[in-house]
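# Here is a sequence together with a model predicted from it:
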Amino acid sequence: MSRTIGKRNPVQEVSSHKKPKVNSPKTPPEDALEVLRHEPGYDLLVSTLRQLAREQPDSASFSIHRPSPLSAQIVQVLVSEIVPNYWTLLKEDSNDGGNASSSSALGLLLTCLRSITSINAILVRLRALIQEAKAETGNKTKRPDISMNTAILLDLLCNVLQGDVCVSEIWRKASAGQDVDSPKLRPLSQELLSIFGSGRIISLAAEADEISKTGSNKTTAAADGIWPADALRYTQWLGQNIVKWQLSDPTAEQTKLCSDLFAKALRLGRSDIVTKQVMSNLLLAKGADDQRFGALLDKLPQMEQRRVLFSVLKIFPEDHLNRLGLCESDQSRGLISAVAGALKSIIGSDENRKNHLVEWLTGSSGAGLGEGVAIRRAVLAVVSEERDRIVTVLEKSIGQFGDQLYIKHSPMLQQEAHAQVLLLSAGYVFRKYPIKLTLQMRSGTWLNTISNRLASTNQRSRFLGMVVGEGLSGLVEKGDKKLDFHMEDTNQAEGKWYKGLVQVSDTVGSWNSLSVPQKEPSKSQKVPQKPPPRPKAQPTRTVQPRQQGFIIEEVDEDTDEDDGLVPYPKPEGDEEDSDDDPTLVRRDKPKAPVYIRDLIRYFRDTESYDRQKLALTTAPTLIRRKANYGTEVAEHADELASLLVGLQDKYEMDNFDDLKLQGMIAIVVAQPQIMGQWFSKTFFDGDYSVSQRASVLVVLGLSARELAGFETSEYAAAAAFPSKTLPERIGRLFIGAAPPNIQQSSASSLKPLPPNALDSMAKSLTSEFLAPLAATAADAATGPDIFKLSTFTDQLNDQQLTPAGNPKVKIKSRARPRVRAIPNTTAQLIATHFFSPLTARFQAALHSSASRVRGIIFHPYLLALYLKTLALMLHAAGPSTLALPQMTAELWRLLLGTSIRAHAVGDLGVTQAVLFGLLAILDVNEDRMRDVCQELGREAVETQEWVASVFGGLRGGDGGEEEEQVKMLAAGVLVRLNEGIEKYQLLMVGDLIG
């Protein structure tokens, strides 16, 4: 391709080409169109682009950035003809390796194409190429230029959209010279919103990216990847553009357009992320003007304002309040006051937003389900400034707290949150309007609330009723008239904390302490470095320090006495020094971390293979060793867990998944009260892939079993300090003299974990559950009709259960051994911090309007794994836990939910998980079937009918191994359930009639 030296007139240059005859003189834009259509030279192209890139402030002059028929034709030629032919050359000649300046040839092209018309043309061209590629999927010979042109257009799209002022500049140039009330601006603004806020860019870029990857030419790929194809990165880019636009002192009309774009961004599936980005920069940043965020929020529709407000109420706990715990320190009160001040600024004087706060406190969403009490204290500090609203919160809370259906069916985390709201609001009402609280406690609603709570069969529900009753009675009544149930639970630390909430009074303060520094450039603007190649593994060598001076020692050569010193064997060779090239010998290999902060630093260094490997191999032992010594693990547990959950295997390490899981298990075992709830929240709220969410469930299930004594980790013994172990010689004496039943523990050992660790445990427990039934069927000449499957009896008779340390034995007895390695003293811990958060957040997700959340919980594989995890937790808690009735009711009703049973239709994996959960319920409640039939009679009968229909719809041995296993599970559930129903059917008659 030849270049022309010197500047030449574009009109003169066109004359050298074959140019059609014209009857009228052309304007410069028309001449430029003719030049572009007739394959111009490089210098002529640059001069033409320079002419087109000039801004025209008045509306009378032509501008390529304003929509018009002529600008559309020029843009079409640039996108379809100039870019495919010149893109590679333009990028090579641009400054700074592709990051073109505005004066370079590439910069001029991008300036011409940063317009609404140009982005539309790029998207239309991408759609055409996608359809053409799909049409050729059946042909054996494909056009190689399709993937190449697609890659070029994607690279062009990335460069055109680059920057955090792209949207505002496009609008400024498109509306230049137009009056504020011009009729042309409205359709133009609608087109802008349609392009950037509809998700069309994300979907087309993602689809085109897949097509471009099929080609062999990768030289045109964008340096930082096709970031518009990633919904997260595109949302971050759009949020940063909204922030920059709002910070540039826009007019009222531009603020309205910016607010509409914000509303569109909220619907792209990442509402929490874009809300946090906008709020952090417009409200919480140092020196920020809160009026900008308020102006942006004022122009949103009411439903979008509600969505933003609820997102804000999730962001503050995650970033500031959840680490405060019970909020008993002065620092906690100051931070709560700051958050209340920020909420007060967001709410302003808008009545609808105040009503949204009341709805959040008293609605079925749970007033911050799973969050700490700090966010509820901050919200109530804002609401309490108006007496009528705080009274409304109290009245609604009392009515809801005593509702029988609410007590029976609501998750316990939700009831605890509403109990805290009730106690806090009662304290505010008593201080502002004491007669109102007194009259409320004399009403029939209050008496019914306490009566219904005390009549509940759930111990936790009764406990909440008692602490609420004693707490409110202590405000109004004096002396002997105060309500006192004389229960040990209400006088312990937790009961006293609940009753002390009525004395809490928070104020609305300044939110300067929440100020955050300006964020780094978004991920879409960063160019990731190429990962270094994996270095060759080399053995470490201990370097002895060099001795100073001389040591003179008299040696007696005639002595033959053995001094007990064993000489070191002669080394065969030093591999590290055997390399011919001394530059390849590495002397700077990192040492294993000994502190948690060093471990975190190693995990963050993703560019070092050695540090990543050391961190992974050291984490399980180091975390367990530091768990009970100091506060390192407690202070950095959430940060360490987030690093492990999001860790990627970029170096293809051996046993990567196993080491990663063991590290997360170590964190949960070290801090079960905190990390059990953290991982439960991460599963539902985190921005992770399906495999990462599955690993979270595996960690929760295995950690619960280890805490209950069903599993022992090989890292637990390695993490013990030497002071906690006997010397080796003495240890051999004691261990050798130990009886066999102590040497051989019934608890299994956590070996390298396969990807389907929970599935393997579920199969083992299924065999254990069904073994007594199989033995009963084998003893009879012909077993019950329900067991007449082709291979059911044979499989269960041949099933081998292998506890750790015991030989494989076939179970022939009907009684199943129930031997535990250690006493299950952590049943309440599993119920409170593992089981309840998972079930409560699932119920909240069912009522969520976010399609992304529902897509997560109803993914077939995740749903099946989630149900198996809950069943394993119930089994780990065991029959002796005090919360067993509550756990049984929650899991049983969850399994019988319409949504879960609908997803079980046609999906054997989900059906098997539901049946396994039911079988675990029946096994753990084997000794209390009378209470189960009395309390959950309707659920038992409904389960019997549903499982019978599932059993009748399966083909057994003719449908494959998986279908046969599901039918065996259904048979086991039916047999167990029929036994209980037939034995206690008279107890169920009254409940079923009612």
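Yep, it's here.
# CA atoms for contacts and neighbours, from now on please.
OK.
# From residue 501, how far off is the residue of the chain most remote from its centre?
No residue in the chain sits farther from the centre than residue 558, which is 74.5 Å out by Cα atoms, centre = their mean. According to Cα to Cα, to the nearest Å, residue 558 stands 85 Å off from residue 501.
# still on that earlier bit, double-check that the residue farthest from the centre of the chain belongs to a strand.
No - according to DSSP: H, G, I helix; E, B strand; the rest coil, residue 558 belongs to no strand; its state is coil.
# Next up, the contacts around it.
Neighbour list for residue 558: empty [criterion: Cα atoms under 8 Å, 6 or more residues apart in numbering].
# if I've got this straight, residue 749 is in a strand?
Yes - counting by three-state DSSP, residue 749 is part of a strand.
# And the residue farthest from the centre of the chain, how far from residue 295?
Between residue 558 and residue 295 the computed distance is 98 Å (Cα to Cα).
# helices and strands around the helix or strand hosting residue 615, which ones?
Taking DSSP states H and E as the definition, one finds residue 615 inside helix 609-626. Contacts defined by 3 or more Cα pairs under 8 Å, 6 or more residues apart in numbering; DSSP states H and E place helix 609-626 against helix 596-604, helix 632-645, helix 656-670, helix 714-718.
# relative to helix 632-645, how tilted is that helix?
140 degrees (axes from the mean of the first three to the mean of the last three Cα atoms, to 10 degrees).
# what residues does helix 609-626 touch?
Outside helix 609-626, the residues touching it (Cα under 8 Å, 6+ apart) are 534-535, 589-596, 599, 602-603, 605-606, 632-633, 651, 653, 656, 659-660, 662-667, 669-670, 715-716, 718-721.
# Now a ChimeraX select for only the buried ones of these.
Per 16 or more other Cα atoms under 10 Å, the buried members of the contacts of helix 609-626 correspond to this ChimeraX selection:
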select :592,593,596,599,602,603,606,633,651,656,659,660,662,663,664,665,666,667,669,670,715,719
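# Let me know how buried residue 886 is, in neighbour terms.
The local packing of residue 886 (other Cα atoms under 10 Å) involves 21 other residues.
# how near is it to residue 461?
The value you get for residue 886 to residue 461, if Cα to Cα is used, is 9 Å.
# Check residue 763 too.
Relative to residue 461, and taking Cα to Cα, residue 763 is found at 34 Å.
# here's the one I want to compare it with:
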Amino acid sequence: MEGLLTPMRTTSTPRDEPLITISKSSQSAPPQLTTVLSPVSPSTLDDILTTLRSKPSSETLSQVLDLLVPSTDINSFDISTPSPKASQVVKALLELTVPDFWSIISKSGRSKLILCLRSITGLGGIIARLRFLIKSADSQPGVKGQIEELLDLLQGVLGQTGIVRGIWVSGGVGGDGKRGVVWKEFVTLAAGGKLLSVAAAGENILGKGGRERWVGDGKLYTTWLGREISKASTKIDSEEDGEEWEALAVLLGRGFSLGYSDDLVESLTYCHITLNTLPKLHRLLSQLLSHEKRTYLSSLLRILSRKHLFNPQLFQSLEDPSENPTGPDTFDAQWWKSDTPVVSQIAALLHIILGGDTTYRDLVVDWLVSSNGGGVGEPIGIRRALVAALNEDQDVLKVLLEKSMIIFGDSVWIRHTPIMRQEVNVQLLLLLSGYTHRQLPQYLNRLARSSPFLNGVSNRLAASSIRARFLGMIVGESLSGLTDKDGKPMDFGVTETASEEARWWKSIVGVQDSIGDAGEVIKLAQGGEITVRKRKQSTEVNPKIQSKVMVVEEVESEEEEEEDDEFQPYPKPDSDAEDSDEDPTLINRKKDTAPIYIRDLLLYLRSTDSYDRQLLALQSSAALIRRKANFGKELSDHASELASLLTGLNDKFGVENFQEMRMQALIALVVSSPVLVGGLLARGFFEGDYSLGQRAAMASAIGMGARELAGCDDGDLPLSVESAKGKSTELFPSKMLPGLMHNQWIKGKTSPLDRITGGMEKMMISPMAAEAADKVTGPNILKVRTFSSRIEVEKRRVKPAENKLGKVVAEAFFFPLTGRWWGALKDFGGRGIHFEPFLLTLFLKTLSIILHATGPSAVALPQMTSELWDLLFSLRNHSFPTSNDSSVQEAVLFALLTLLEVNTSNDNGRRLADEHAKELLETQEWVSGIMESGQLGEEEKGRVLAASVIVRIRGIIDGYQRRLMGELLSLEA
């Protein structure tokens, strides 16, 4: 820049003379620009502010940043403590220095700038500047670059280890009570959602083209917050400085409001486990409020179950008993010892966290025995760990045993509680009985002869649900086996209590876990997901798997031999399409082949940056899964991981028919391994960080898979919007709607479950319409009927297919869905994503399809009917924000109609009239009120469904009254 302008001298001149005199040399030589050097040794913040505003050079800026970096040097200036001058300096750094120097400054210069802004003043200034730029992003096109620079700066400031501790320490430098004000502002920014929301808005402005930053991602940001809180707590003395412990607890408690409590708890806890500072974790958690302690405990138990205690082998034994190497005669009652080390480590962790805090112990008791607690859907290992952690306190064990026994025998609870929750209660009751028998045998003897237990078993045996009766017999025989060893133990003498599953339930009383060594807890963090020791597998080849060699013989005629000479080979092409690229290094001659093993399929699905591999994986996944279903344990060992990858897969490359290929793979997975995959998809529908489309895919896969297991033929049914477009011409015989309107119509009307439910509605409503038409046209005796020959009738009759769904529908699909519904209702109160109209409608239709596919002869039908009816009534009793949506109301009416249809197929609704008379009358009154109030509007479909429900209920009631009158007449005679 030198030589552009020459120096000038300003002098005092009269008014008639020019103010500036230009020398002759300046006219001939090119102008030179002289850079005015800013002072490098300022004495006040005003001097620094002047320097920053005067366009300093890089060297001058570096010297200024050296003075602003917090240190013990007396020559440095403090801008971390909030003050007017500090705010002005921060504003100048963000508005002038960052836009001018961030892209060209050295790495050390960036580090200095980050250290200067590592304070509540700096964070507040960054947030304010980002907000201003986000608002003006639409009107000023060059703002996106500044937003990106500020996001990088913000991530650099937060990424410095120990920022939480640094904010606390710097807040007390000035004294005068400023620490409380500074910390309150930091809690609002970091844990109140201000910082995360602004960063996420900035990332939204930039779009997906730029690099990803964790500062705008809710899960990653919450993980960072938990880690920083954990590291800050390790720097505090456990016995001293109660004010700082309180401050960290406030930050942690406020962090739960961000909506990612599981990620926050996991990061906080596992960081302490890794650093081996669990006593300080207990000290921190003891400062939380009661409702914050509940949130932490619920998340922790859920995390421990998911990461360490899920054992797919238990599901595999339920899938196919032939796969279980231990037959009924060789049942291993010590099955629980395989994961005893993991349970002991978790028990040690829980024992340290609970400590002597009575609030946490009360929360554990409430979690185990509350109406919706106990970890519905979670494995038994988490209950084993909790009981082991509380084993030293006999009073707590007594309270738990008494409460669980009272709940076990409550007749109202038995009738209206989901079966998954009842199974959890029975597991807990058997666990506690085993521990109590070993420690207080006389107390268990008295309890086994008390009226709550005897009445409870009687209520169970009188229940209408087969599963409830089974659990009652299991508890009766198990406790009698512990307390009546000298006499004759209770034995109901039925085959159900001698089955493989019954032996597993009875063996729970023998489970005996202990609290592990505190030093072994670190293995939880080091090992991640701990692999459970597998049982020895039989190497005998399944005789059902056979291979057939087909020999194809080619016969050549003389004419063909003569014509062979006439054929000329095609000439070699002039160029190869693969060589058309100018850069030979970009030519990929090593093409990927379709996967032939499940592990190859998993590898392809993980290759999210390869279009070819993603396409091959989607195209071959369904066929490969079905081929491997009955071929060893290759599929069952990887089913959970495969389901997770398929449900979380995104259409990154815009693959044609992506949704249909993924749906085909999920359906194949559900059919091949229903109990394991069904439970995983039910869990994913209500938990996890999934989008609406991914949750919808899970529900659709469950419904379609259940229908295939039931033998329903949906082979020609399009599974996605893309494939439905090709089959939608029948919907418009003459013309199609314009493109945009046609696509909207397709999306709203042609989902797989909608097409299935449409056919079901027609099938259920048509007989009632025909019967009504018969009443109008006259008596049946006057009508002419054409009789067919018996042979022709038999030809047209479709042979019934085997309904495999009835064997697994309860534990695989229906009860996991309904059980997790009640858990979500308790946790979110009808305000979560699961209660959006689209997902709520899909959920209700899925349950209806499963119930209809199960058929009227399923063993679990009574319990499924009871649970579905209670679930539908919950929509009436709770004020959901979406309960008045027309699609939700239609789904509710369709579910009621399906429930009535399935239960009236065999006995014309006699069982419903005998066991559910109250529900029938309440449903009739409810649906009639909906019709009379006009909530259904002008939608013909909703009014037809409502009328069908009322007609079906009146038919059941009329039939019951006729039977009752007939019985009375027979008694009088």
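Arrived safely, thanks for sending. The model shown is predicted, which means the values in this text are computed figures rather than measured ones.
# thinking again about what came up before, mind checking which of residue 763 and residue 461 of the first structure has more residues around it?
Counting neighbours by other Cα under 10 Å for residue 763 of the first structure and for residue 461 shows that residue 461 has the greater number, 21 against 13.
# counterpart of that one in the second structure?
Here residue 461 of the first structure is matched to residue 468 in the second structure, going by TM-score structural alignment.
# same thing with residue 919 of the first structure?
Match for residue 919 of the first structure (TM-score structural alignment): residue 897.
# Tell me if I'm right that that match and residue 950 touch.
No - checked against Cα atoms under 8 Å, the pair residue 897 of the second structure and residue 950 is beyond contact range at 9.0 Å.
# Compare those two and say which one has the larger neighbour count.
Per other Cα under 10 Å, whichever of residue 897 of the second structure and residue 950 has more neighbours is residue 897, with 24 against 20.
# Find the residue closest to the more buried one in space, skipping its chain neighbours.
residue 949 (5.4 Å; Cα to Cα, 6 or more residues apart in numbering).
# and the aligned partner of that neighbour in the first structure, what does it touch?
By TM-score structural alignment, residue 949 of the second structure lines up with residue 973 in the first structure. Contacts for residue 973 of the first structure (Cα under 8 Å, 6+ apart) come out as 915, 918, 919, 922, 947.
# wait, which of the residues you listed is closest to residue 387 of the first structure?
residue 918 (48.8 Å; Cα to Cα).
# what about that closest one, distance to residue 946 of the first structure?
Taking Cα to Cα, one finds residue 918 of the first structure at 12 Å from residue 946 of the first structure.
# can you tell me which residues contact residue 253 of the second structure?
Per Cα under 8 Å, 6+ apart, neighbours of residue 253 of the second structure: 288, 289, 292.
# give me the number of residues near residue 638 of the first structure?
18.
# That should have said residue 586 of the first structure, apologies.
Residue 586 of the first structure: 11 neighbours (other Cα under 10 Å).
# And residue 83 of the first structure, by the same measure?
18.
# Name the nearest residue to residue 336 of the second structure, ignoring sequence neighbours.
residue 511 (6.6 Å).
# mind checking what that neighbour lines up with in the first structure?
Residue pairing (TM-score structural alignment): residue 511 of the second structure is matched to residue 504 of the first structure.
# How about the contacts made by the aligned residue in the second structure for residue 434 of the first structure?
Correspondence of residue 434 of the first structure to the second structure, assessed by TM-score structural alignment: residue 441. Residues in contact with residue 441 of the second structure (Cα under 8 Å, 6+ apart) are residue 483.
# ok, now the one 4 residues further on?
For residue 445 of the second structure, the contacting residues are residue 483, by Cα under 8 Å, 6+ apart.
# Which helix or which strand is home to it?
helix 441-448.
# ok, and for that helix, which residues are buried?
So, applying 16+ other Cα under 10 Å, buried residues of helix 441-448 of the second structure: 441, 444, 445, 447, 448.
# Show me the strands in the stretch 1-150 of the second structure, by range?
Counting by DSSP state E, counting those that start in this stretch, the stretch 1-150 of the second structure forms no strands at all.
# Find the centremost residue of the first structure, please.
residue 686 (1.4 Å).
# May I have the secondary structure class of the alignment partner in the second structure of that residue?
Under the alignment (TM-score structural alignment), residue 686 of the first structure pairs with residue 688 in the second structure. Assigned with three-state DSSP, residue 688 of the second structure falls in the coil class.
# list the contacts for the closest residue to residue 325 of the first structure other than its chain neighbours?
Leaving aside its chain neighbours, residue 325 of the first structure sits nearest to residue 372 (6.7 Å; criterion: Cα to Cα, 6+ apart). Going by Cα under 8 Å, 6+ apart, residue 372 of the first structure touches 317, 321, 322, 325, 326.
# Would you list which of the residues you listed are kept in the second structure, in the original numbering?
Counting by both residues aligned by TM-score structural alignment, their matches' Cα atoms under 8 Å, the members of the contacts of residue 372 of the first structure that carry over to the second structure are 317, 321, 322.
# filter those to the buried ones?
For these, buried by 16+ other Cα under 10 Å: 317, 321, 322.
# where exactly do the helices run in the stretch 51-200 of the first structure?
With helices called from DSSP state H, counting those that start in this stretch, the stretch 51-200 of the first structure shows them at 69-77, 83-93, 105-113, 116-135, 145-160, 166-174, 185-197, 200-213.
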